[in-house]
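Enquirer: my questions are about this predicted structure, shown below with the sequence.
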Amino acid sequence: MKIAVLGAGKMGISFSRSFLKFELIKPENLHLITRRKENIQQLEQQFPGSKVSDFLGVSTVDADLIIVAIKPQDFQFVAENLKFRLNESQMILSIMAGIKIKKIQHLFNHKKVVRAMPNSPTLLGMGITGYTAAKGISFVDLMQIERFLNSTGRSVYLENENLLDGVTALSGSGPAYFYYIVDAMIKAGTEMGIEKNLAELFVKQTMLGAYHLMNTSDKSLEELIKDVASKGGTTEAALQTFEENRLKDSLKKGILAAERRSKDLSE
């Protein structure tokens, strides 16, 4: 299978590396297309044996799958200035946030479109991607797409495209919420007199261990919390303060605000 990546930024490069790492494609069957001429030499060094082109210099693209990994705000310009045309057998996989299938089909004048929403841990092969597809995409084609997406972590197919706004808010933006909480914990540690590097070690290792315990335990989240929060103890004091300040409600409101913003952008 031949793949072209339109937009060789962080996410496009991440996907390309995963495909090559798991030998889903051969280097010679990968075509990276960048808008920045100054990046061509660096990309050629990073991807020996693969084709690297400047966006404005590409007149034909010999690929079965074209991954659109450009910034959403640049999409209309790119679509209107393409010098190559897609044929009916080619398939588009968009990983742009907020750009709906209908708009992609219209601007590319092409029906075979799959839309996906990955998150930043795909850079390490530990991401999760929600995806959906236009009508008429065959089961075989979807399984091929899922195979590629799973090389970057895990993937989940969604029948309803509108749910991708929720996926964007939950997992697409989710790593930032996690970092936000970690940052607050580290700063609390330094206020208690713990050196920053030690505070970071304690918090990061705690988060890592808690994740694995949560992922391997049969207990619910409420039960896991109770295991740590003994009656009248230190954890209970912290949790009571969180409840008094409606921390959980604030987090939920923030995530719902992200979903609303995603819907606004898609309009």
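Expert: Sure, I can see it.
Enquirer: C-alpha only now, for contacts and for neighbours.
Expert: Noted.
Enquirer: how about the helices in the protein?
Expert: Using DSSP state H, the helices assigned to the chain run over residues 10-21, 40-46, 75-80, 101-108, 139-150, 163-167, 174-191, 196-216, 221-228, 234-244, 247-266.
Enquirer: show me which residues of the shortest one are buried.
Expert: When you say that, I think you mean helix 163-167. Buried positions in helix 163-167, judged by neighbour count with 16 or more other CA atoms under 10 Å: 164-167.
Enquirer: try this one next to it:
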Amino acid sequence: MERIVVVGAGHMGSVIVRGLLDGVPGVEVVVVEPSADRRRSPDARAELTSAYDPRPDDLLILAIPPQAFDSFADSLPPGACARATVVSIMAGVRLETLASALGTRTVLRAMPNLAARVGQSMTVLCPGDQVPRGGVERAKRALSVIGKVLVVQDESLLDAATAVAGSGPALVAYLARSFTDFARGAGFDAADALLLTSQVLRGTADVLAEPGVTPESLYQQASTPNGTTAKGIATLREHRVGESVGAALEATMERARELAG
């Protein structure tokens, strides 16, 4: 039986555990939570323990805060991760740091986002250059339980992924607030304003996922000359909204680089 060990019973760790138990039949899931204050089992089907007991060929998912990594690595016996495939979702901890601290070159970094809780994460996965194809596929399969997975070979792309995918839901939610505020100001109640906005976002995302559709083709298709949508797009351009969003993403990416050292 395949064994997947999730270190960290916080929000993202718990989401991954539930996804594995529901979406990967026959897998043995172990949850490691060193903190007695936070120790809990996200699902009774998972084994809960306070320390990692290594076994050969584990898939080890590190869902702990970056500041807890040194303590976790120091607690391991020598060679504990030598035959494991290690997937880190810790922001800013580079592949070389993971490999050096854990004593293995079979390390991957992943950047999921908060949509994981509804099975719609956009996770970007980057393997180290010595991870075999089977290890990449195993990690991708495990993370697919929380949404889509995109594999990239260039670790520097994870900083951009942090901006677009990691922080993206929060940035989109910030913009969505303008829609709900407008709807409420026009007379809709809070629940209906949120329904209008969330369904517009959901439907737009589904259309953008269709073959051959791009953001530009979609808004051009929706715009008739001198029509309502064309007026709205023109106003966004006048206020340089596109440039402002780009600047926000650039700032987010630079901050990700700073945190990684």
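Expert: Perfect, I can see it now. The model shown is predicted, which means the values in this text are computed figures rather than measured ones.
Enquirer: if we can go back for a sec, now for the helices of structure 1, which one comes closest to residue 59 of structure 1?
Expert: Of all these, it is helix 75-80 that lies closest to residue 59 of structure 1, at 13.5 Å by CA to CA.
Enquirer: before we move on, back to that, can you redo the helices of structure 1 as JSON lines with distance to residue 133 of structure 1?
Expert: Shown next, in JSON lines, are the helices of structure 1 (distance: least, CA to CA, whole Å):
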{"stretch": "helix 10-21", "distance to residue 133 of structure 1": "19"}
{"stretch": "helix 40-46", "distance to residue 133 of structure 1": "30"}
{"stretch": "helix 75-80", "distance to residue 133 of structure 1": "19"}
{"stretch": "helix 101-108", "distance to residue 133 of structure 1": "8"}
{"stretch": "helix 139-150", "distance to residue 133 of structure 1": "8"}
{"stretch": "helix 163-167", "distance to residue 133 of structure 1": "11"}
{"stretch": "helix 174-191", "distance to residue 133 of structure 1": "23"}
{"stretch": "helix 196-216", "distance to residue 133 of structure 1": "30"}
{"stretch": "helix 221-228", "distance to residue 133 of structure 1": "33"}
{"stretch": "helix 234-244", "distance to residue 133 of structure 1": "41"}
{"stretch": "helix 247-266", "distance to residue 133 of structure 1": "16"}
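Enquirer: which residues are in contact with the residue sitting nearest the centre point of structure 2?
Expert: Residue closest to the mean C-alpha point of structure 2, counted by CA atoms, centre = their mean, is residue 112 at 1.0 Å. Counting by CA atoms under 8 Å, 6 or more residues apart in numbering, residue 112 of structure 2 makes contact with 89, 121-124, 165-166.
Enquirer: make JSON lines from these and add neighbour count and distance to residue 203 of structure 2 to it.
Expert: Output for those, formatted as JSON lines (neighbours: other CA atoms under 10 Å; distance: CA to CA, whole Å):
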{"residue": "89", "neighbour count": "24", "distance to residue 203 of structure 2": "29"}
{"residue": "121", "neighbour count": "23", "distance to residue 203 of structure 2": "17"}
{"residue": "122", "neighbour count": "25", "distance to residue 203 of structure 2": "17"}
{"residue": "123", "neighbour count": "26", "distance to residue 203 of structure 2": "21"}
{"residue": "124", "neighbour count": "24", "distance to residue 203 of structure 2": "23"}
{"residue": "165", "neighbour count": "22", "distance to residue 203 of structure 2": "19"}
{"residue": "166", "neighbour count": "24", "distance to residue 203 of structure 2": "21"}
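Enquirer: between the residues you listed, which is nearest residue 238 of structure 2?
Expert: Nearest to residue 238 of structure 2 among the contacts of residue 112 of structure 2 is residue 165, at 26.9 Å by CA to CA.
Enquirer: trace the closest one over to structure 1, please.
Expert: In structure 1, the residue equivalent to residue 165 of structure 2 is residue 171, according to TM-score structural alignment.
Enquirer: great, nothing more from me.
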